[in-house]
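Asker: next comes the sequence, and after it the predicted model I'd like to discuss.
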Amino acid sequence: MKYSQKPRNADNKTDRSVQKQCAVCCRPFSWRKKWERCWEEVRYCSRRCRSQRNRVMDEEK
């Protein structure tokens, strides 16, 4: 069973359509409600990538 989505406001859509690239896996990811207050600080797409951040930094050296 699918739930109907509420129509988004045009102003909110432009802010939320921004994508970033994950610093570990280099995949694009989109804005999420849980990142509403800290979107500027978000660098990783998932917990897994956040936990592997040290491995990637070690490989670059």
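Answerer: Yep, it's here. If you're wondering where the values come from, they're calculated on a predicted model, not measured in any experiment. Numbering: from 1, shown residues only.
Asker: use CA for all of it now, contacts and neighbours both
Answerer: Noted.
Asker: which stretches of the chain form helices?
Answerer: 10-16, 47-51, 53-60 (DSSP state H).
Asker: next, count neighbours for E41.
Answerer: 8 (other Cα atoms under 10 Å).
Asker: put this next to the first one:
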Amino acid sequence: MNSGRAFKGNKSFLPSKPCAVCGRPMVWRRAWAKNWDEVRYCSEACRKRKTAERGA
């Protein structure tokens, strides 16, 4: 039963992968459960930086 509290388990067992722009590791989040394979950026800032670099 989750009563809205933060995850208290051992996060080292969750899958992770590096951000395509900055390289920081991204740890799996419940919000990404349905599209984890398509997640490439750790933040909105990195996603926007990707499009800025492509246009330059």
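Answerer: Thanks, I have the structure now. Computed from a prediction, not measured in an experiment: that's the story for all the values here.
Asker: one step back: most tightly surrounded among the helices of the first structure?
Answerer: With neighbours defined as mean count of other Cα atoms under 10 Å, the helices of the first structure peak in mean count at helix 47-51, which reaches a mean of 12.
Asker: and the end-to-end length of stretch 23-38 of the second structure?
Answerer: Distance across stretch 23-38 of the second structure, first residue to last, is 16 Å (Cα to Cα, to the nearest Å).
Asker: which residues are contacting it?
Answerer: 14-19, 39, 42 (Cα atoms under 8 Å, 6 or more residues apart in numbering).
Asker: do stretch 49-56 of the second structure as well
Answerer: So stretch 49-56 of the second structure is contacted by V21 (Cα under 8 Å, 6+ apart).
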